[in-house]
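Chemist: Please find the sequence and the predicted model below.
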Amino acid sequence: MSKLLTNFFNPTKSQIRTKIIKHRGFIPRTDKVPLQVPENLKQVQAELKAAKLPENEYLMHADFFNVHNLFTVTDLFNARIHYGHREGTLDDRMKPYIFGKRMGHIIFDLDKTALYLRKALNFAAHTAYRDGLILFVGRNPQCTNLIENTAKECEEFAHARMWRKGLFTNSVMQFREVTRLPDLCIFLNTLNDVLLPHDGIKESAKMMIPTIGVVDSNCNPSLITYPIPGNDDSQVSIEFYCNIFKQAILRGKQKAKEDAEKRKKPANIASSQTAEENVEKIAVKSSQ
């Protein structure tokens, strides 16, 4: 009897939810519809592999832009990427990326950092190859000039100032017109001045914008598409991140220019051949 009374006066969340749904006239679904896979899925995959478009070849390749040779684990160590914060500031979601502790400070596993960093560089190179807009975001006042100069050198954009709320989610009111949002955001600092999550990360997740973020030991990597575990406070580490991301973006753009020139060459050859044929026809007619 006591159990019945406790269940009656203290219902669970699922019981409350079913009561509200039934009160509104809806019947809760109990069946689970399986994911419907197209019948011609294998045919589509075979056509993509058979197509000789360079974009398909690049996507099938694990590391087409060779971003793995941009750095080594020794370079990460020299850039002080392995330094974390003190033990008491560790976020539980960062435990898989931790190697250990030394003298009260957290040490990152640089092998895992290198793996995640190469994935992020590969994605950045693909975005640059497809002419996507890339936005560098930082909040450290000491690195404002560095971040903006890096964006200028690779002909991209930067936002190293205070983030206004609604910059992505309410861009029409912020810019007074319809504005194209970035295709990729690279966060060199995922926390703001008061050690709270950066507002740009939440807005990027709401607008489904892919993000690359350097997450320190006191950060939350959940909302970041490509997290990079490592130090985000020292000047040396920020310079290292800016340098390698700039190289990856420039590699993608250089490859896009090369492919564009290759596509123009057959068209120029065909146009020159047709021009020569027209000249010969005119010469034949004039001789007659």
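Modeler: It's in.
Chemist: can we go C-alpha only for contacts and neighbour counts from here?
Modeler: Noted.
Chemist: thought S171 was touching K165?
Modeler: No - here S171 does not reach K165: they are 9.8 Å apart, not a contact under C-alpha atoms under 8 Å.
Chemist: So these two - more neighbours on which side?
Modeler: S171 (16 against 13; other C-alpha atoms under 10 Å).
Chemist: now the residue nearest to the more buried one when sequence neighbours are not counted: how far from A160?
Modeler: Spatial nearest neighbour of S171, excluding adjacent residues (C-alpha to C-alpha, 6 or more residues apart in numbering): T179 at 6.8 Å. Separation of T179 from A160 (C-alpha to C-alpha, to the nearest Å): 19 Å.
Chemist: Ok, I186 next?
Modeler: As for I186, its distance to A160 is 11 Å (criterion: C-alpha to C-alpha).
Chemist: Check the offset of stretch 220-232 from the chain's centre.
Modeler: Computed by C-alpha atoms, centre = their mean, to the nearest Å, the separation of stretch 220-232 from the middle of its chain amounts to 11 Å.
Chemist: I should have written stretch 141-155 there, sorry.
Modeler: Averaging C-alpha positions (C-alpha atoms, centre = their mean) puts stretch 141-155 18 Å from its chain's average.
Chemist: List the buried residues of that stretch.
Modeler: When burial is assessed from 16 or more other C-alpha atoms under 10 Å, stretch 141-155 yields the following buried residues: C143, T144, L146, I147, E148, N149, T150, A151, C154.
Chemist: ok, now stretch 186-202?
Modeler: For stretch 186-202, the buried set under the neighbour-count rule, 16+ other C-alpha under 10 Å, comprises I186, F187, L188, N189, T190, L191, N192, P197, H198, D199, G200, I201.
Chemist: Next step: those restricted to helices.
Modeler: The subset of the buried residues of stretch 186-202 located in helices under the criterion DSSP state H comprises D199, G200, I201.
Chemist: list the contacts for the first one?
Modeler: Taking C-alpha atoms under 8 Å, 6 or more residues apart in numbering as the contact definition, D199 lies against W163, K165.
Chemist: and the gap between it and L191?
Modeler: Separation of D199 from L191 (C-alpha to C-alpha): 9 Å.
Chemist: hmm, back to that, possible to save the ones in helices among the buried residues of stretch 186-202 as a markdown table with distance to G84?
Modeler: Converted to a markdown table, these look like this (distance: C-alpha to C-alpha, whole Å):
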| residue | distance to G84 |
| --- | --- |
| D199 | 22 |
| G200 | 23 |
| I201 | 21 |
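Chemist: next up, a second structure to put side by side with the first:
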Amino acid sequence: MALLSMKDLLEAGVHFGHRTRKWNPKMARYIYTERKGIHIIDLGQTLDLFERAYEFVRSQSAQGKPILFVGTKRQVQPTIEEEAKRCGSPYTNQRWIGGCLTNFEVIRRRILHMLELERNFAEGKYERLPLKERIKLEKELNYLRRNLDGLRTLDRLPGAVYLIDPTVEVHAVREANLLGIPIVAICDTDSDPDMVDYPIPGNDDAIKSTRLITARIADAVIEGREGLQTAEPAPAEPGEPQGMPEPELLNVETDTHLMEMWEELAGEEGKE
């Protein structure tokens, strides 16, 4: 059974890149064509690179290494939180905390302090404190939760970082690179794929696109943890296309379904 199909990617709008004027030339090798000033991503390569990333994440998870999910853009915050929780992974979907990786020991102490505050409040240990002191501790706990809640289970450096949009998450990318932590990332046509170890060429702005890929990465974490084996993909029939579908399938001028999808993405989600 295939992890993803070309139909899955097309329906989620994974192939829509940014406007041509906003491209990063390093993404040229992943671009299939251009339509009406929009770069179209080569989904044949997306499928191949996704499967490579999937296997890597699965193997890391099978070794008991945590996978850190990162996505702070407004439209991907719910997806990052939901999928990370579903697969039991740590995540950060608010702002990236400087030193989260490179100064991990300090961050971990703050996490432990947050857990201690929660435990003390739950046990009623602060009930006899003056109101002013109790309010101060509540504010501190709320602040820590807002920034560290998704990291509460991260008790050591992650085995890999999965993130959406390395351009936006540049600080996370730099810290991971400094420490040699592998990065898996959805890279749009404005990204620098050389910054990450396992780039997945695709639309990193649309909710459907990012949710589809993130959900499959979460599946890889779960599969690795459960020790499952990925089924071997069925061999292609003779004459079956291996790359992108025929060009007319991607022509946003003639394909009504894709044109409607494009208008939705460009209009509602601000794709540029």
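Modeler: Happy to help now that I have it. In this text, all values refer to a predicted model and were calculated from it rather than measured experimentally.
Chemist: Send over the TM-score of the superposed chains.
Modeler: Once superposed, chain against chain, the TM-score is 0.65 (TM-score structural alignment, normalised by the length of the second structure); 186 aligned residues with a C-alpha RMSD of 1.9 Å.
Chemist: related to what we said a few turns ago, which neighbours do I186 and A160 of the first structure share?
Modeler: F136, V137.
Chemist: residue boundaries of the strands in the second structure?
Modeler: Applying DSSP state E to the second structure gives strands spanning 16-19, 31-35, 38-41, 67-70, 91-92, 160-164, 183-187, 198-201.
Chemist: Show me the one of those that comes nearest R52 of the second structure.
Modeler: In terms of C-alpha to C-alpha, the element of the strands of the second structure nearest to R52 of the second structure is strand 198-201, at 7.6 Å.
Chemist: Tell me which residues touch L4 of the second structure, please.
Modeler: L47.
Chemist: ignore the last one, S171 of the first structure
Modeler: For S171 of the first structure, the contacting residues are E177, V178, T179, by C-alpha under 8 Å, 6+ apart.
Chemist: and if you look at N93 of the second structure?
Modeler: For N93 of the second structure, the contact set (C-alpha under 8 Å, 6+ apart) comprises V70, G71, T72, K73, V76, Q77, P78, I80, E81, G150.
Chemist: Nearest spatial neighbour of the fifth one, chain-adjacent residues omitted?
Modeler: Once flanking residues are discounted, V76 of the second structure sits nearest to I207: 6.6 Å by C-alpha to C-alpha, 6+ apart.
Chemist: roughly how far apart are the alignment partner in the first structure of Q63 of the second structure and L184 of the first structure?
Modeler: Here Q63 of the second structure is matched to R130 in the first structure, going by TM-score structural alignment. Taking C-alpha to C-alpha as the measure, R130 of the first structure falls 12 Å from L184 of the first structure.
Chemist: before we move on, what about S217 of the first structure?
Modeler: According to C-alpha to C-alpha, S217 of the first structure stands 23 Å off from L184 of the first structure.
Chemist: Those two: which has the busier surroundings?
Modeler: Each of S217 of the first structure and L184 has its neighbours counted (other C-alpha under 10 Å); S217 has more, 28 against 22.
Chemist: what residue of the second structure takes the place of the more buried one?
Modeler: Using TM-score structural alignment, S217 of the first structure pairs with T189 in the second structure.
Chemist: Please name the residues that touch that match.
Modeler: By C-alpha under 8 Å, 6+ apart, the residues touching T189 of the second structure are 17-18, 22-24, 27-28, 31, 39, 41, 201-203.
Chemist: Out of the residues you listed, who's the most crowded?
Modeler: G202 (33 neighbours).
Chemist: if I look at that one, how far off is T46 of the second structure?
Modeler: 7 Å.
Chemist: before we move on, back to that, just confirm the match of Q63 of the second structure contacts Q254, I think it does.
Modeler: No - in this structure, R130 of the first structure is not within contact of Q254 by C-alpha under 8 Å, at 11.2 Å.
Chemist: Let me see the ranges of the helices in the stretch 1-150 of the first structure.
Modeler: 2-9, 13-23, 41-50, 54-60, 73-78, 110-129, 144-153 (DSSP state H, counting those that start in this stretch).
Chemist: Looking at the ones you listed, spot the one closest to S271 of the first structure.
Modeler: Of all the helices of the stretch 1-150 of the first structure, it is helix 54-60 that lies closest to S271 of the first structure, at 23.3 Å by C-alpha to C-alpha.
Chemist: How many neighbouring residues does the equivalent of D111 of the first structure over in the second structure have?
Modeler: Under the alignment by TM-score structural alignment, D111 of the first structure pairs with G44 in the second structure. Neighbours of G44 of the second structure under the rule other C-alpha under 10 Å: 19.
Chemist: Any buried residues in stretch 33-50 of the second structure, and which?
Modeler: Neighbour-count burial for stretch 33-50 of the second structure, counted by 16+ other C-alpha under 10 Å, picks out 34, 38-47, 49-50.
Chemist: Ok, stretch 197-216 of the first structure next?
Modeler: Quick answer for stretch 197-216 of the first structure (16+ other C-alpha under 10 Å): 197-201, 203-204, 209-216.
Chemist: Report the two of those separated the most.
Modeler: Among those, I209 and D216 lie farthest apart (C-alpha to C-alpha), at 21.4 Å.
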